[in-house]
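K.L.:
This is a predicted model, with the sequence first.
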Amino acid sequence: MSGTATAAGFPPGSAGALLSIDLGAIAENWRSLQAAVGKAACAAVLKADAYGLGAARVAPALAAAGCRRFFVAHLDEALALKPLLPASATLTVLHGPTPGAEAEFAARGIQPVLNGRAQVDAWSALARRLDRELPAFVQVDSGMARLGLSPTELRALAADPRALAGIRVAGVMSHLACADDPGHPANREQLERFRAARRLLPPAPASFANSSAIFLGEDFHFDLVRPGAALYGLAPQAGMPNPMRPVVSLQARVIQCREIEAGAPVGYGFAWRSAQPSRIATVSVGYADGWLRSLCNRGAAWFDGTLLPLAGRVSMDTITLDASALPEGALRPGTLVELIGKHQDVDAVAARAGTIGYEILTSLGARYARRYLEAPATA
């Protein structure tokens, strides 16, 4: 997945761009994270279609590497993945059951995260109706004010001996707001709140660390870590060297090249004008493919080690590149230029777009031709 892309293996008349996804790198990233947390178990977060990379392909690769704990956001995601995973795998839904969906969770063997008293009460009521214990994670809000039992709810639940009747607490969890900034004081503050919350709940395995928090140290690991972004090659901590293997590369087709005169405008709104005679390459990727419009006059592509600045606005289906630095004829219709790869990774694209790598990955469009590089067979 390095070097300059060629059209080899990319069928004529196919999509306008080729997205390559290295399943072996995803598996290796999981193994390295599992090694980093020692005795704690390492799960995998597969929400949003494995961050846009195709959960149906990613999940079996992670299972083959040894992963047995998987988290998604919605029940539908869990139901789609369940047939693809070993019977020993556990699927947990982060958003918990929507009202009325509790019976489907129980019938299909999907484990919810209970994020508030209403979800706790509904899950307990179902367990009592079925006359059997039902497993679930319980999430506490340690300071992010997003999901989880509020401090008031937690105190009320702890004071009610029947609140968790019928529920087997499979784990207690929370989520960090600032884990990508190792020096942020909120990390330790949330850690102390999480420890205090656990003392109010039945003894159970604890899960606190996302990708970034794994690198905050052993205090944050507890019994189970839940990496997502790091599995897919994103840097876990801002401004630090990325220890993860790159997972994706993206090459896009040139549609047309043209010479323009000095001062000529390019694209919608005439947002870019050439300062000198220039060569413009139109490339078959746009915001409909997840190439964000904020990359206007800020994005870039690469060809044979040469930077090709994005000239003008990102259109729905195309971008225009200033290819003046290349020799005449270097780019022709059908040539592939690099948008993500050796010269700029997902985090670098995100920085140019003024966003984060998560948004870039999950925005990558469905129109790409996808090539999966299989993980090596393991014993």
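P.N.:
Ah, there it is. Small disclaimer: the values here were computed from a predicted structure and weren't measured.
K.L.:
only C-alpha atoms for contact and neighbour calcs from this point on.
P.N.:
OK.
K.L.:
Check the separation of the first and last residues in stretch 294-310.
P.N.:
Length of stretch 294-310, first residue to last, CA to CA, to the nearest Å: 11 Å.
K.L.:
hmm, who's touching that stretch?
P.N.:
With CA atoms under 8 Å, 6 or more residues apart in numbering as the test, stretch 294-310 has contacts from 3-4, 271-272, 311-314, 319-323, 325-326, 337-340, 343, 349, 352-354.
K.L.:
Regarding Ser212, what is its secondary structure?
P.N.:
Classification of Ser212 by DSSP: H, G, I helix; E, B strand; the rest coil places it in helix.
K.L.:
Put this next to the first one:
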Amino acid sequence: MDPSAPSECFMMVNSPSLETSAMTSTTEAGVRLFVNQAAVQHNYQMLCQLHPQTDHGAVIKANGYGIGAAELAPILEGAGCKSFYVARPSEARGIAQKLSPTSKIYVFHGHNETGFDFYFNNGFIPILYSRPCIENALTYCKKNTLSLNAALLLNTGMNRLGLDSKDLEALDIDVLKETLNIDSIHSHLACGRTKDHPLNNKQMALFTQLCDQHFPEYPRGLSASCQLVLPDYFASHLTRQGLNIFGAFSPDDLGESHSFFPLQFALKVQAKILQVHTVQPGETIGYDASYTAPSPLRIATISMGYADGLPLSASNSTVYTPMLGGIKTPIVGKVSMDLTTLDVTQVPEEHLDQSSWVDVFYDNMSLYNLATAAKSSLHEIILRLGPRCERIFE
């Protein structure tokens, strides 16, 4: 890729995938997730606009953060995305048939278990992260008299996966370049979402040094979704966009600039009301009688529990509340496996029947508040959505 070439992100958005479809359509679904395809495409193209000289890839590992990688891949390709990142070989196989042959699919790990025939035969790009991994790839190429497309991952301070400076010194870089078709060089920021964290610049300096010394001719990428809050020089030639695709972010990360956030929230989760009844003062609700009614309350039981992704730790939360008809409906009592009880005393009766759906999260702040109440992350809350949740792409 020529780093000076303009981004191809602004392609026509016309895509057959923009028709409404249900990923796991079922008449019994008590929980449903709506995915706004136009918002996903808008977000991807807006990220391209912010850094037009950068190739923006989409990270859709873990089944697209649990939302549906096979559905998201063509939606993003329709917005101009040509690079896709997954964690494991099986995830690459799952999206390959949904993409055009010209799109690239990178696989972060799992290479030794799969064997490199898998990558060569399918055109997938393994991201090699250790000396044994590279040695296995070189042996494979020499044995089969071929050259394998591959990317490299450098450890610049996160200390999970990656080649460090000693690894690079021990490798014959010339042989590496002669044997492999090196696509790009990557690393990962440990504290990228904290804009002013001193480790960011330390990692950037080391990444630049190692790339300049060993791989000056290849495109490089250090930042992921955190690029939204970082200075422009972190963007390099490549970025890997993840949660940004859905317009999800932590207001703490953006600080005062969050009111100017250019992305659109693309997700909405709803749960169906199963029953509404009145609880008298002094009566308790749910397991372990953890909530006692202080006055007569109208209680709605919804068809969503921790098996569906609503965390047990959100029980009796004062930080997070679902909504019904624009009115807050706090969780009272413990979230159980399949059911959760809400205080709907303030909700007009016309909204309280078995055809009503409660908004569990519906904008970025509701997702953020739920994650805060659960002492979790935005990523984990989205990933928690279980298989009983119907995914509807609209």
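P.N.:
Thanks, I have it. Predicted model only: the values in this text are computed from it and were never measured.
K.L.:
just to revisit the earlier point, narrow the contacts of stretch 294-310 of the first structure to those that are buried.
P.N.:
With neighbours counted by 16 or more other CA atoms under 10 Å, the contacts of stretch 294-310 of the first structure contain buried members at 4, 272, 311-314, 319-323, 337-340, 343, 349, 352-353.
K.L.:
taking the residues you listed one by one, which sit in strands?
P.N.:
272, 319-322, 337-340 (DSSP state E).
K.L.:
ok, those residues vs Arg132 of the first structure, which is closest?
P.N.:
Nearest to Arg132 of the first structure among those, counting by CA to CA, is Ile340 at 50.5 Å.
K.L.:
what sits against the closest one?
P.N.:
Going by CA under 8 Å, 6+ apart, Ile340 of the first structure touches 248-251, 301, 346, 349.
K.L.:
And the residues you listed, which two are furthest apart?
P.N.:
Val248 and Ala301 (15.1 Å).
K.L.:
From the ones in strands among the buried ones among the contacts of stretch 294-310 of the first structure, pick the one nearest His184 of the first structure.
P.N.:
Ranked by distance to His184 of the first structure (CA to CA), these are led by Ile340 at 30.3 Å.
K.L.:
when you align them, which residue in the second structure goes with that closest one?
P.N.:
Alignment note: Ile340 of the first structure maps to Phe361 in the second structure; criterion TM-score structural alignment.
K.L.:
go on, Leu310 of the first structure?
P.N.:
Counting by TM-score structural alignment, the partner of Leu310 of the first structure is Ile331.
K.L.:
Leaving out chain neighbours, which residue sits closest to its match?
P.N.:
Leu342 (4.6 Å; CA to CA, 6 or more residues apart in numbering).
K.L.:
what's the matching residue for the one you found over in the first structure?
P.N.:
Per TM-score structural alignment, Leu342 of the second structure is aligned with Leu321.
K.L.:
ok now do its match, which residues does it touch?
P.N.:
280-283, 300-301, 308-311.
K.L.:
Same question for His184 of the first structure.
P.N.:
Contact analysis of His184 of the first structure by CA under 8 Å, 6+ apart lists Cys178.
K.L.:
so how many other residues sit close to the residue nearest to Lys39 of the first structure when sequence neighbours are not counted?
P.N.:
Distances taken as CA to CA, 6+ apart put Asp223 closest to Lys39 of the first structure, at 7.5 Å, once the chain neighbours are dropped. Neighbouring residues of Asp223 of the first structure were enumerated by other CA atoms under 10 Å; the total is 19.
K.L.:
do you know how far the equivalent of Lys202 of the second structure over in the first structure is from Ala177 of the first structure?
P.N.:
Using TM-score structural alignment, the equivalent of Lys202 of the second structure in the first structure is Glu189. Glu189 of the first structure sits 11 Å away from Ala177 of the first structure, going by CA to CA.
K.L.:
neighbour-wise, which of the two wins?
P.N.:
Taking other CA under 10 Å, Glu189 of the first structure and Ala177 do not tie; Ala177 has more neighbours (17 against 13).
K.L.:
Pro296 of the second structure and Thr278 touch, don't they?
P.N.:
Yes. If you go by CA atoms under 8 Å, Pro296 of the second structure and Thr278 touch, sitting 6.7 Å apart.
K.L.:
Show me what Ala38 of the second structure lines up with in the first structure.
P.N.:
Match for Ala38 of the second structure (TM-score structural alignment): Gly24.
K.L.:
Helices of the stretch 1-150 of the first structure, start to end?
P.N.:
23-36, 47-51, 55-65, 75-81, 102-108, 117-130 (DSSP state H, counting those that start in this stretch).
K.L.:
Could you export these as JSON lines, including mean neighbour count and distance to Arg332 of the first structure?
P.N.:
Putting these into JSON lines (neighbours: other CA atoms under 10 Å; distance: least, CA to CA, whole Å) gives the following:
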{"stretch": "helix 23-36", "mean neighbour count": "21", "distance to Arg332 of the first structure": "31"}
{"stretch": "helix 47-51", "mean neighbour count": "20", "distance to Arg332 of the first structure": "33"}
{"stretch": "helix 55-65", "mean neighbour count": "21", "distance to Arg332 of the first structure": "33"}
{"stretch": "helix 75-81", "mean neighbour count": "17", "distance to Arg332 of the first structure": "41"}
{"stretch": "helix 102-108", "mean neighbour count": "15", "distance to Arg332 of the first structure": "53"}
{"stretch": "helix 117-130", "mean neighbour count": "19", "distance to Arg332 of the first structure": "58"}
